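1. Got a predicted structure here, sequence first:
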Amino acid sequence: MKKTTSIFWISIVISVLFVSWGVIAPDQLIKVMTSTQSFLLDRFGWFYQFSATFFLIFALCVAFSRFGKIKLGKPEDKPEFSTLTWFAMLFSAGMGIGLLFYGVSEPVSHYTTPPFGTSQSIESAKISLEHTYLHWGFHAWAIYAVVALALAYYKFRKNMPGLMSATLYPLIGDKAKGPIGHTVDIIAVFATVFGVAASLGLGASQINSGLHYLIGMPISFNTQLLIIAITTVLFIISAGTGVSKGIKYLSNTNMVLAVILFFSFLFLGPTQYLLELFSTTFGGYLQNLPSMGLRFAPFNPENNQWVKDWTIFYWAWWISWTPFVGTFIARVSKGRTVREFIMAVLIIPTLVCSLWFGVFGGTGIYFDLVQGLDVAKQSFETSLFFVYEHMPFGDVLSVISVILILTFFVTSADSATFVLGMQTTNGSLNPPFFVTLSWGLILAAIASVLLATGGLVGMQAAIIVSALPLAIILLFMSYALIKSFRQELSVNKEVKQHKKSA
């Protein structure tokens, strides 16, 4: 209890008020959130778009600059985890549930309702995968990489608290420890809470769909509430064991199950078609990356709304996740160099995500476009299991998927409770169990409120609203990081010159 801070208690009080609002006046809550979302998308959609592109350019420039050799830690520090375990941990925390929820459904949705062109055509099939890669690729991981880089640098190199406010110290000095810094940390806490709660809501709804497919469990809010309650107990237990035990073992389990599922999909489905489709569409993604990353359609309101509903939503989602994923990646990345860190976080997850969507989404498109099955009419929650019905060993794959969604649910949530604990205990690497327990219950409560009030619509609104102030903070963070890097290299240069002259 001694480690708790005013940030913890303020954040808890605001969270309880939000949950109470959702319970007492759910219609009013969703109305306020969706109207705010519409306002922000109309007035500030361009800001999210430019910010995401900026972070990608910034990450690449830093990686290939003279700053690339700086180590995230002391000169003698070695990486705490093996490269494979490190990758498994950052990947499981980063996008786990979304890969299962959107794996088939997002490419099929874009194929049915493309950002431009004719729907359910060969051209829309290509466009659908290219835009899915855009949403889950370099831009997303660049946003994560920049925040994680700043947090790891100040924590392990400068011995500062692992807080978002600490990354602004080069700009605002001791004000980072006062009201301004506290406000930054509270904004980060709530962006994390809403971003993760949305993912937990998606996970609960898809676990429900999987159990409906396997054992006929009814699809209902009460069922999803029960799923959230059970998994909450599991992830609180896991979070209580710390990063090196529960989270580490579950992350490795996730990777094994995900690899099994991926190769099963690849080799039980139309293998040659999928590999050729991935090669073509990934090449198109790389070729069109700059224009896709900055695209709007101001002369076509319908197409422009598509960009806001999908691309801008994703940039907001990844931004809202940065305090969580960034803190977690920073926590497990001690001893890496800046260049090694950025290139690993940018390239490997982007390739894995793109391959995943190429195989899963490509299979869904193949069944609809080539086989004539009506995949396009399935809901986001059920499209994956509909595809399983038409594949060999579909029941086995469904069981693996439900287990994988459950373990992704647990790792995302327990990583989030751990990070929220760090953020609200002055950056403690081992937050008290009371704190992680409190945040576990809050996450479950907010996920339930969002599911009850607006489902996916409510989750999108919460993410977009919470991400705007955080995006502004991240831009200042980027400037502060460059300022610190320059100061460090300048000092090192002076030390070397002094040694030579001596």
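-> Okay, I see it. Numbers count the residues shown, from 1 in each chain.
2. C-alpha only now, for contacts and for neighbours.
-> Will do.
3. Next up, the contacts around D368.
-> With contact set as Cα atoms under 8 Å, 6 or more residues apart in numbering, D368 has these partners: 374-376.
4. now the host helix or strand of it: how far from the chain's centre is it?
-> Taking DSSP states H and E as the definition, D368 sits inside helix 338-369. Here helix 338-369 is found 14 Å from its chain centre; the criterion is Cα atoms, centre = their mean, to the nearest Å.
5. you'd agree A413 is up against I442?
-> No - under the criterion of Cα atoms under 8 Å, A413 lies out of contact with I442, with a separation of 11.0 Å.
6. of the two, who's got more company?
-> Remark: of A413 and I442, A413 carries more neighbours, 29 against 19, as counted by other Cα atoms under 10 Å.
7. Without its sequence neighbours, what residue ends up closest to that one?
-> Closest residue to A413 apart from its sequence neighbours, by Cα to Cα, 6 or more residues apart in numbering: F235 at 6.1 Å.
8. can you confirm that neighbour is in a strand?
-> No - following the definition DSSP: H, G, I helix; E, B strand; the rest coil, F235 is helix and is not counted among the residues of a strand.
9. contact partners of stretch 272-280?
-> With Cα under 8 Å, 6+ apart as the test, stretch 272-280 has contacts from 126, 266, 355, 358-359, 362-363.
10. Apply 6 Å and report the result again.
-> By Cα atoms under 6 Å, 6 or more residues apart in numbering, the residues outside stretch 272-280 that reach it are 358-359, 362.
11. One more to weigh against that first structure:
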Amino acid sequence: MKQSKISHSYIVFNGSVLLSLSILILSIAMPEMTLKYLKAIQNFLSVKLSWFFTLSVTIIFFSVLFLCLSRFGEIKLGQDHTTPQYSNISWFAMLFSAGMGIGIMFFGVGEPLMHFLTPPNATPQSVEAAKEAMRITFFHWGFSAWAIYGIVAIILAFFAYRHDLPLTLRSAFYPILGDRIYGRFGDIIDIFAVVSTLFGVTTSLGYGVLQVNAGFNHLFNLPISLTTQIIFIAVITMFVMLSVISGLDKGVKILSNTNMAFALLFLAFILILGDTTELLKALVENTGNYISHFVGDTFKLYAYKKQNDAWLGGWTILYWTWWLSWSPFVGLFIAKISRGRTIREFVVGVLFVPAGFTFMWMSFFGNSAINFVLNGYEKLALMVNSDVSLALFIFLEKFQLSSVLSLVATIMIVLFFITSADSAAIVMDMLCLRGSDKKIKWQRVFWAVLIGVISAILLWLGGMAALQSMTMITALPLTLALLGSIYGLFKALNIDLHKKDSQNIIVASFARGGSKDWRGRLRGIIEHPNKDDAREFLNEIAFFAFSEVCDEFLKNGLTAKLNFEPEKNKIELNVRLGDEREFIYGVRLVRAEAPDYVSGAMYYRGEVYLSEGGQDYDVIGWSKEALINDMVEQYAKHVHFLYKVRQI
């Protein structure tokens, strides 16, 4: 696999801008015709290919679950010694804010009520309708949705952080295209990802600003009008620009943590001010109903109830295509912030934690709203059917401190929008930089401004519905490619397991140099060397051991290179093996905390690392012969690993 280059791809940038503007002009110039044909295609896919999307989402979910429960879960998204960059709290907050934060604000009240008022399989406004409404809502926003985001993120993070491919969508297609991802195929894939991200966020911002306007109208009697909404877009865009300039750690991270704090506070208010006991009972029962019906609901296509085809296409299939069309953006962003986590840790964090929070949110808001309607609050039912953007604020009128809650809700909506647009600008910037960590501020600002400008134009002139339909249609080619990438991921993970099995890191003194070396080895363990002692070992024993082995490789006709970097406290041997995976053996000095019985707070270890990362054993105190033996032993294991791979 080739190493990604840190460079700006003007092909991706220019191609994305030209294609986006062309689609925008078409949507504005011929809105009715464009919408007609796009809707026809979308309806065709929903009806004729509902089985395909259902089966695909099922495969994706069970693939992610298998990754978590199998031995693949032990593999890190990064080298073996890599540690996560973000704390669990910040990580949860960022992935949730980018993935679904704004959605649950918009639909937390609306969707459960809509299913309650017009259920597919129950009598409207009955107890059975209430149960079905919550189960369907959980199904649409639960494990399946997060599995779609998760599988894309795993594929991208695995190939980027463990195999040094670019952190862009093109790397997900490496199992299919191989090194062609570095050429025109890769550029086309990344252009597709940029345009999909741009229009996905644009349509969400365009529709979501309606809820912001509704909140300010409810609080301050601000008029609901196009002019007001465009002003809101302009203000939000300015905040997005400030956030993208600040960077991921100072922008999205802080915003996401703030979002999560507000969300937990808001959720607690609804729970405490509402019927607390009944809401907690509803949460437990809703979760149980969702889990017990999960397999049946997953495969439910109403093959024996044709009149529900329209409902299926307008709800479940619509959601599946929406999550799939958003997966390049959200998956890439989640991959960006997930380096250093094991696949099992990643799946638990991405699949179960956000889904659990979503279940609480939908239960506390949805069940409260249903109970209000059952007890005669018809105003809420009428509002859900006429203007769902106002439903949340009409709902909050039934609580004490309703004005405070409405203000908090409006602030949360604005913050979630800023976070989503900021995350999208960062992702589009990465795609144009071929996954590099290099930051081009003008480019991030450009994308942030373009998101705002397109949202305002489409809101003013129409065309939002056409772009939304087009975004859904992109789910078909993306799903086909994603299924192929999943197969390639499992194949690559299987190879990594063979590599892991070939590495036996048990350090036996006899095997590491024979009985003559045991005193030196024991002395190295007892003494806990300081920095000077560790550097002396690296400069003398390690350097001469590595030099001898490197010379021997060269004498035998192999391409070997010794990289000695004393300023970085490491030495590395690299052996090229043609088209097969190269052999890397290195030693680096690592500062560690000393045990209590040793004088001095810190000491240094000489840790061995291979191509897949640190191996967690210390070689300081070993003789030159022992170190050479270890290099030869690890090379033998590498050759055995290559043999096993060729058998796959």
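-> Looks like it came in fine. All of these numbers come straight from a predicted model, not from anything done at the bench.
12. returning to what we had before: next, format the contacts of stretch 272-280 of the first structure as a markdown table and append neighbour count and distance to R331 of the first structure.
-> As requested, the contacts of stretch 272-280 of the first structure are exported to a markdown table (neighbours: other Cα atoms under 10 Å; distance: Cα to Cα, whole Å):
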| residue | neighbour count | distance to R331 of the first structure |
| --- | --- | --- |
| G358 | 29 | 31 |
| V359 | 27 | 32 |
| G362 | 29 | 35 |
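13. ok so, going back, check the mean deviation of the helix or strand just after the helix holding D368 of the first structure from the second structure.
-> Using DSSP H and E, the helix or strand that follows helix 338-369 of the first structure towards the C-terminus is helix 383-388. Its matched residues in the second structure lie on average 0.8 Å from helix 383-388 of the first structure after superposition (mean Cα distance after the TM-score superposition for the first structure).
14. Where in the second structure does helix 383-388 of the first structure fall?
-> On the basis of TM-score structural alignment, helix 383-388 of the first structure is assigned to residues 391-396 in the second structure.
15. and for the matching stretch, what are the contacting residues?
-> Among residues not part of stretch 391-396 of the second structure, those counted as contacts by Cα under 6 Å, 6+ apart are 109, 383-384, 402.
16. between those, which is closest to L332 of the second structure?
-> V109 (29.3 Å; Cα to Cα).
17. close enough to count as contact, that closest one and F364?
-> No - taking contact to mean Cα atoms under 6 Å, the distance of 9.3 Å between V109 of the second structure and F364 leaves them out of contact.
18. Find residues that contact each of those two.
-> Counting by Cα under 6 Å, 6+ apart, V109 of the second structure and F364 have no contacts in common.
19. thinking again about what came up before, what range in the second structure does the helix holding D368 of the first structure sit on?
-> Using TM-score structural alignment, helix 338-369 of the first structure corresponds to residues 343-374 of the second structure.
20. In the second structure, which strand is the longest?
-> If each strand of the second structure is counted by residues according to DSSP state E, the longest one is strand 580-593.
21. buried set for that strand?
-> With burial defined by 16 or more other Cα atoms under 10 Å, the residues of strand 580-593 of the second structure counted as buried are 583-589.
22. In a markdown table, list those along with distance to G356 of the second structure.
-> Putting these into a markdown table (distance: Cα to Cα, whole Å) gives the following:
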| residue | distance to G356 of the second structure |
| --- | --- |
| F583 | 43 |
| I584 | 42 |
| Y585 | 43 |
| G586 | 43 |
| V587 | 43 |
| R588 | 42 |
| L589 | 42 |
